[in-house]
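> For reference, the sequence and a predicted model appear below.
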Amino acid sequence: MVTISLDAMGGDFGPRVVIPGAAKALERYPDIKFVIYGDETECLSALNEFPKLEASCEFVACEIAIGMDEKPSQALRRGRYKSSMWQAIDAVKAGHADAAVSAGNTGALMAMALFCLRTLANIERPALAGVWPTLKGESIVLDVGATIGADAQQLVDFSIMGAAMSRSLFELKRPSVGLLNVGVEEVKGLDEIREAGRLLREANVDTLDYTGFVEGDDIGKGTVDVVVTEGFTGNIALKTAEGTARQFAELLRSAMSRSLFAKIGYLFAKSAFNRLREKTDPRKVNGAVFLGLNGIVIKSHGGTDAEGIAAAIAVAYDMARNKLNQKIEDDLKKYHAKRVPPPANVQHESGVE
């Protein structure tokens, strides 16, 4: 059995979407056990509509639900120990659950998860990793918003963690990894990115295949299995992709309604358009993972529907079943065990490197 703690109050729609999503996930993965946290009246009313889920889950009533617009510090002060979000995370810390899932406020979830679970050894800051649809299938992109700014060593750690996630989710033996940059040439980019590239080349990590720098258009192409960047750039890339997907959907809808022939053509191609929408809708391609914590926490899109919640739960299930954190810990230990720190206070005679 894989036990998943579920924050039923998270997201734009709360139990009205989270509970049906859990019911869908249970149909697909009968070996899931849920511990559901939330408002007693709302959650039990929703659970009554799904007898199979109600019979097989444990419900814990919570006094507080974290709002989508609350500041992380405010949410932490108000919701620590008492909120559905905190208790879902704390269940992982206590060993009562293998993974936690929430569609709630990203900043609050990050703050609570970091405060409650702490980070793994050798990890200074966690990263938020998302599954990205590509022309070749799917890739992992991190960080998409957890850590703003990152030094070279943090980017290397992100690479190792992203590769471990790719191995867990896609069952790849040695995922290809690229650092997001303004060009593929080694002389381009910020110092931190170029230094991270040097460290990855020299380390020759056996759990990943570092291929060099990748550019923004390589994300959608699926050039590599794992794209690594820091949270500021990654979040802009994510929001840009989501906005572009909605823009093209609106343009397509408008074009298809301009004439009778266009409407008839749409009817013939409707199934193809539906598949395209499912492939690119960020609410459907759902389930970002906080990597680097002492426990598995999954962030679902706040505006998703029941199908999206089920998708996020599926990611949690795969991460727990394939022992993601154990892979990350083992890979980090291997890397840091053979890592040679740079010599201190090295002076260059010319003053120029």
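Received it, and whenever you're ready, just let me know what you need. A quick note: this is a predicted structure, and the numbers were derived from the prediction, not measured.
> switch to C-alpha atoms for all contacts and neighbour counts from now on
Noted.
> And the strands in this structure?
2-7, 32-38, 58-61, 99-102, 127-134, 137-142, 176-180, 209-214, 226-228, 288-291, 297-299 (DSSP state E).
> any chance of the ones you listed in a markdown table, plus mean neighbour count and distance to Ile309?
Shown next, in a markdown table, are the strands of the chain (neighbours: other CA atoms under 10 Å; distance: least, CA to CA, whole Å):
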| stretch | mean neighbour count | distance to Ile309 |
| --- | --- | --- |
| strand 2-7 | 26 | 10 |
| strand 32-38 | 24 | 13 |
| strand 58-61 | 16 | 18 |
| strand 99-102 | 30 | 9 |
| strand 127-134 | 25 | 14 |
| strand 137-142 | 25 | 18 |
| strand 176-180 | 26 | 28 |
| strand 209-214 | 20 | 31 |
| strand 226-228 | 31 | 23 |
| strand 288-291 | 26 | 11 |
| strand 297-299 | 28 | 10 |
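> Next up, a structure to set beside the first:
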Amino acid sequence: MKIAVDAMGGDHAPKVVIDGLLRARDEYPDLEFIVYGDEAQVKPLISDDTRITLVHTNEQIDGNDEPVKAVRRKKQASMVLSAQAVKNGEADAVFSLGSTGALLAAGLFIVGRIKGIDRPGLMPTLPTVDGKGFIMLDVGANAEGKAQQLLNYAVMGDFYARDLRGLKNPRVALLNNGSEPHKGDTLHQETYQLLENLDSINFIGNIEADQLLKGVADVVVTDGFTGNAALKAIEGTAKTILKLVKGAIYDTGIKGKLGGLLLKDGIKGIASTFDVSSYGGAVLLGLKAPVVKAHGGADADAVYYTIKQIHEMVQNDTVGKVQSYFARQDDDLA
């Protein structure tokens, strides 16, 4: 399988991209890469180009570019060329650390949507206290949503959880401001009814935000605005708590440092629980091929785990299963 890689996206590109890529290449003999980026910067980082094709371009999309305009105008940008490789059948998936908005635009306009999906959703894997994690979508691909779109997210999330999380019967929940079926606005009430009547998933009802990290659901469905707010709250809280713990140890003198030494393993465990780099990147579900984004500040380990995630998606044909499902739904309506 081939993965098209935007080597120029992210805060620490291209070094972390290539370092993580090389580790994945060495571990998976069936992986090949088409790497798009500035040859002068990228080539010196590749000590062994086995199963790596480097395509030179010095054009890239940065965070200041308006996403849709940039994708349409910067035809030779590394991200655009990566998406084009998938459209042309030269690669099976796209990987980038670049602008989320631009990657969504490239996915929509170049890779294309699955028939029956009008709004792809952005789906990361987030931590839980038991270390198993959960997936949530949408977390920002779309500011607004419709009940049918959230239903589609539930279906796609269910396929992903089965294929990549190894769950036989994933628990699917709807993020809402109360656990009762009648809670929420019209969107959430309509979505609840649709999910409750969908036999193909294990819908467990509404979930409130304070339950997210407790591991009570495997797939959490929400609109993009709410999902993004919840995501940022989780990320910000985790970073703040870890900072406060470190401060309590190092800023309270010798006693604090001695206590920290005794609690060292426990603190490492907490940090590990909230370190989501091993879960891989955020997937744009609803496109005709895997389009996956790692965080802009990702390190080489996060790149490696994201490529590993893409490998599993392609190997399991997760996108193909989603396409087949919605094709059957379309046939049933015809």
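Sure thing, it's come through. What you are looking at is a predicted structure, and each value in this text was computed from that prediction instead of being measured.
> a markdown table please, covering the strands of structure 1 and showing distance to Gly308 of structure 1.
A markdown table is the format used below for the strands of structure 1 (distance: least, CA to CA, whole Å):
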| stretch | distance to Gly308 of structure 1 |
| --- | --- |
| strand 2-7 | 14 |
| strand 32-38 | 17 |
| strand 58-61 | 21 |
| strand 99-102 | 12 |
| strand 127-134 | 13 |
| strand 137-142 | 16 |
| strand 176-180 | 27 |
| strand 209-214 | 29 |
| strand 226-228 | 22 |
| strand 288-291 | 12 |
| strand 297-299 | 11 |
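> Which one, of those strands, ends up nearest to Glu186 of structure 1?
strand 209-214 (7.5 Å; CA to CA).
> how close does Asn142 of structure 2 get to Gln149 of structure 2?
10 Å (CA to CA, to the nearest Å).
> and what of Thr50 of structure 2?
42 Å.
> Those two - which one has more neighbours?
Gln149 (22 against 12; other CA atoms under 10 Å).
> do you know which of the strands of structure 1 lies nearest Ser254 of structure 1?
Ranked by CA to CA, the member of the strands of structure 1 that lies closest to Ser254 of structure 1 is strand 127-134, at 24.2 Å.
> and for that closest one, what span of structure 2 is it aligned with?
Aligning strand 127-134 of structure 1 against structure 2 (TM-score structural alignment) gives residues 121-128.
> what's in contact with the matching stretch?
133-142, 153, 212-215, 224, 273-276, 279-286 (CA atoms under 8 Å, 6 or more residues apart in numbering).
> which residue is nearest the centroid of structure 2?
The geometric centre of structure 2, computed from its C-alpha atoms, lies nearest to Ala282 (CA atoms, centre = their mean), at 0.8 Å.
> If we ignore the residues flanking it in sequence, what's nearest that residue?
Pro124 (4.1 Å; CA to CA, 6 or more residues apart in numbering).
> Also Ala121 of structure 1?
Glu329 (7.8 Å).
> Please work out how many residues are found near that neighbour.
Glu329 of structure 1, neighbours per other CA under 10 Å, totals 19.
> can you check the one 4 residues further on too?
In terms of burial, Lys333 of structure 1 registers 14 neighbours under the definition other CA under 10 Å.
> ok, now which ones touch it?
Applying CA under 8 Å, 6+ apart, no residues contact Lys333 of structure 1.
> go on, Asp138 of structure 2?
121-123, 153, 221-224, 227-228.
> one more time with 7 Å
121-123, 221-224, 227 (CA atoms under 7 Å, 6 or more residues apart in numbering).
> Quick one: map Ser185 of structure 1 onto structure 2.
For the record, residue 185 of structure 1 is Glu, not Ser. Under TM-score structural alignment, Glu185 of structure 1 pairs with Glu180 in structure 2.
> ok so, going back, what's the counterpart of the residue nearest to the centre of structure 2 in structure 1?
In structure 1, Ala282 of structure 2 lands on Ala288 (TM-score structural alignment).
> hang on, its match packs against Val297?
No - between Ala288 of structure 1 and Val297 there is no contact under CA atoms under 7 Å: 8.6 Å.
> Check the gap between Ile3 of structure 2 and Gly140 of structure 2 for me.
24 Å.
> should've said Ala294 of structure 2
For Ala294 of structure 2, the distance to Gly140 of structure 2 (CA to CA) stands at 14 Å.
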